[in-house]
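> For reference, the sequence and a predicted model appear below.
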Amino acid sequence: MLLVLILLVVIAFIVIATTTFKVHPFLALLIAAFLAAFAYGLPLADIAKTITSGFGGILGYIGLVIVLGTIIGIILEKSGAAITMADSVIRVLGERFPTLTMSIIGYIVSIPVFCDSGFVILNSLKESLATRLKTSSVAMSVALATGLYATHTFVPPTPGPIAAAGNLGLENNLGLVIAVGAVVAAVAAAAGMLWARLFANVEPDLVDEASETVHHDWAALKASYGTLPSAGQAFAPILVPIGLICLGSIANFPSQPVGEGVVYQALAFLGQPLTALVIGLFLSMRLLKSDSKIAEFSERISEGIVAAAPILLITGAGGAFGAVLKATPLGEFLGTTLSGLGVGVFMPFIVAAALKSAQGSSTVALVTTSALVAPLLPQLGLDTEMGGVLTVMAIGAGAMTVSHANDSFFWVVSQFSRMSVGLAYRAQTMATLVQGVTAMALVYVLSLVLL
């Protein structure tokens, strides 16, 4: 019981440090790693080595992938490619089902672009469609936000799911994570959209506030980007890497569907996440607009590195924390206890939901929980490839439950949608609760079928 008490105290420290005292999650996780090492009685000579190896180990697997994915997202955002994606979806779906259209747009755009940025970029499109189709702006806001949120927490190359997959040893099976994540995210987005429709007759209750930020003309916003890229150019940096990663995963199936010859070697190489995202990065160069493309490319890389740095540090610190826990007898004790309770795949969901609701960041919840449960997978009966994938999904479901006042995305959605805090809690926060619970229910069903 003392082992569990120590763990609860360390988790409480992470939550209180990041919420009450506003300590950066990187530092909080690093200190937590030292506290856990001392509390569990690791040999003093091994503590620093365990922490540094855990930090470097996870970044060695997944660090470059996070950086490349972030840079691609920056280029898509700055070039207007996200605008093109939105227009392409509208052309395909039409305007008959506005909330469905907004949900699908959010689902696609948030795979490479952070959900906060995606909402800001697409806000004027949402407002324009709401006015043109005489649809509630609140319903459209929730549909867009939940669509963005779904892929943000479930589908690589978004940094949170990538880091979680790396912590659980799935860095070479991202294709399977993407495939399962896309399905779970689609169900979560559908749940969010259905909740949004409950607000079809509800209008914003802060119409006069923030009015300058929302009454943009969609055509004017598009014009501000100059010549927009074609749909093929806009989607290629996302779809080509995802396709290559999935093909690489298929080639590595135990049944050897493509044999072991040249085709296998080519697909295995191109399907490595690092290789696939390097190809995606070069494809994104076609989106650059300035006369000096090399200078613009360098600038975007710099912006991407700056944006990725906090994620890399948090991910590395999460790996260090996880390495310390692996070196303790906690895993064996918890595994034996939890297996007797039969909580299985619900355990990662509960921990991630507690962390997310307490400290606000989905990425921190994904990284911390995955580092925490990695040593427990055998005892939880989740130490197979599919077990690891479903664990990532369970953590993702918890990491979206719930978005409220300590989450920056909550404030982006509420302020740009002219919703008071009360309305935002009813519309957006409850939507993320519905999403998380629905996604976890699907993960549980999948665990019964696939494990």
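Yep, that arrived. Numbers count the residues shown, from 1 in each chain.

> From now on I want contacts and neighbour counts done on CA atoms only, so please keep to that.
OK.

> and Glu209, helix, strand or coil?
At Glu209 the chain is in coil, as set by DSSP: H, G, I helix; E, B strand; the rest coil.

> tally of neighbours for the closest residue to it other than its chain neighbours?
Sequence neighbours aside, Arg418 is the residue nearest to Glu209 in space, at 6.8 Å (criterion: C-alpha to C-alpha, 6 or more residues apart in numbering). When neighbours are defined as other C-alpha atoms under 10 Å, Arg418 has 24 of them.

> got another, please set it beside the one above:
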Amino acid sequence: MPDWYTLGVVALVIIAVVLAIVRFRINPVIALAVGAAGIGLLTGLGPVDTVKTMTTGFGEVMMEAGLLIAWGVLIGAMLNEMGAITRLVDTLLRAFGPKGIPYALGLSFATYLQTIFIDVMIVMAAPLARRIAPRLGKAGTGIIAATFAISLETGIVLMVPGFAAVALAGLLDVPLGIMMLGGLAVVVPTVILAIIVMTVLFRAGFWNPARDEEETIHDESSEEEPALVRSASAADGVELDSTRSGTLRTAVGGTPNRHASGAATAAAGEPPLLLLFGPMLSALALIAAQAVLTVLGIENPVMQFLGDPVIALLLAVIATGLVGRAAVGIKRIEKSLVKGFQDGGQIFVLTGVGGSLAAVIAQGDLGEVLKGYFQATTWAPILVVWVMAALLHIAVGSVTLSAITAAGIIAPAAASLGLNPLIIALAAGAGALFCIHVTSNTFWLLKLFLGQSVRGALKTVTIGVSVASVIALGMTLILSVFVH
């Protein structure tokens, strides 16, 4: 088929998917599935092969990412039930002080805390964050809010065990350990530099407390609060069961925010904080160690088993469950696991359907078509996938959906260009961070729980995360020089 026809079909179908989600409120999973089928039929794949390709793509991605997402959901649910987040924030404040807390919080949220749903971390950590803000000066609320937004959103798409990062790794067949190391190389400088940029801007006068701040949700109030605006895709966060601040229930664990008020200090009999996070940190260390051994060409059967992400995270689930049973009891841990699985369901399906879309596109000749446009430099597809993910995110409001869709479109050309799939995954994740705005549930949660006006949230979330998106693109381009 002519190049213009193939490109036109894919472009029109993607536009139709975006309109279906935004204008007609069709669930993203259904819209993507119909879009994948449409591309297959319109590009001559045929009815039988279209269905076969879709199911194969779904299965291949879930084979890579399904169990990993499940283990992450379970670990996050149990940590939330044990009140680990608020205790960690309090500990970081004591350890790093007011000046260092934005960076300590940012790197924690963007890396090892990514097993916990974004919305849950905001709800649990916000009370302590509001107490920290005044100690950072007049622009403290803006600095803390930007730290939350930058780190939480960056981690979910670039850093394993973030759900979108795991999905991208599965979609592009990137070993999870390699995705973790590559993500770490991009995330750490991105978070630090983005927080520095926003801190300088806010302290230079870009933050106006009189106009950018307003009354926040009280820790223990019974007043009704405005309904939270849901994201266009629940895959980027989880829905809250109530809008009453005093009885706000998180979607993971399903229990009231018992840790929202008062100092988050360990009461007598509570397990040490390191014990709560120890299993997850150990699992991530095993995965990273095995990835390093793989890069060095060293084969060790024991490490190959223990460092496999499925086994490492499974061991973390078991160990966290044992700690949780001792800390809060069997019933509460079991209840949190059941609720976690329920709320993680759409993430599983969205990830698989993203694989279906990518598989259908790969079956056609789009890869050869794109190759013809990218001959000049291998940087071109990196920039294109970033722009594609950015535009999709502006339209749809879902970082996960936009990253997966952009990566799936560009993936067929990656192998023929000699471009490492890791770089494609990181570029898609970086682009999906651009211009998070009012269609995002995270935008409204950060506004409500951190005491910002809409104007303030546009500065901390929309501008702050967009700065991180551009920096992450730069870091990815630098990494592409060394990764082939």
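It's in. If you're wondering where the values come from, they're calculated on a predicted model, not measured in any experiment.

> Over in the second structure, tell me which residue corresponds to the residue nearest to Glu209 of the first structure.
Matched to the second structure by TM-score structural alignment, Arg418 of the first structure sits across from Gly451.

> Can you name the residues that contact its match?
Arg130, Thr141, Glu213, Glu214, Glu215, Thr216, Ile217 (C-alpha atoms under 8 Å, 6 or more residues apart in numbering).

> And Leu152 of the second structure, what's its match in the first structure?
Aligned counterpart of Leu152 of the second structure in the first structure: Leu148 (TM-score structural alignment).

> make that Ile195 of the second structure, sorry
With TM-score structural alignment as the criterion, Ile195 of the second structure pairs with Met193.

> Remind me which helix or strand that match belongs to.
Assessed by DSSP states H and E, Met193 of the first structure sits inside helix 174-197.

> what's that helix packed up against?
Secondary-structure packing of helix 174-197 of the first structure (3 or more C-alpha pairs under 8 Å, 6 or more residues apart in numbering; DSSP states H and E): helix 98-109, helix 137-154, helix 159-167, helix 231-251, helix 385-398, helix 430-450.

> Would you mind getting the angle between that helix and helix 430-450?
Orientation check (axes from the mean of the first three to the mean of the last three C-alpha atoms, to 10 degrees): helix 174-197 of the first structure against helix 430-450 gives 140 degrees.

> could you point out which element follows helix 174-197 of the first structure?
helix 211-214.

> so which strand or helix has the counterpart of Leu35 of the first structure in the second structure?
In the superposition onto the second structure, Leu35 of the first structure corresponds to Gly38 when matched by TM-score structural alignment. Gly38 of the second structure is located in helix 28-42, with elements delineated by DSSP H and E.

> I'd like the distance from that helix to the chain centre, please.
Taking C-alpha atoms, centre = their mean, to the nearest Å, one finds the center of helix 28-42 of the second structure at 24 Å from the center of the full chain.

> quick one: buried residues of that helix?
Burial within helix 28-42 of the second structure, assessed by neighbour count using 16 or more other C-alpha atoms under 10 Å, is assigned to 28-41.

> what packs against that helix?
Looks like helix 28-42 of the second structure contacts helix 3-22, helix 47-81, helix 330-363 (3+ C-alpha pairs under 8 Å, 6+ apart).
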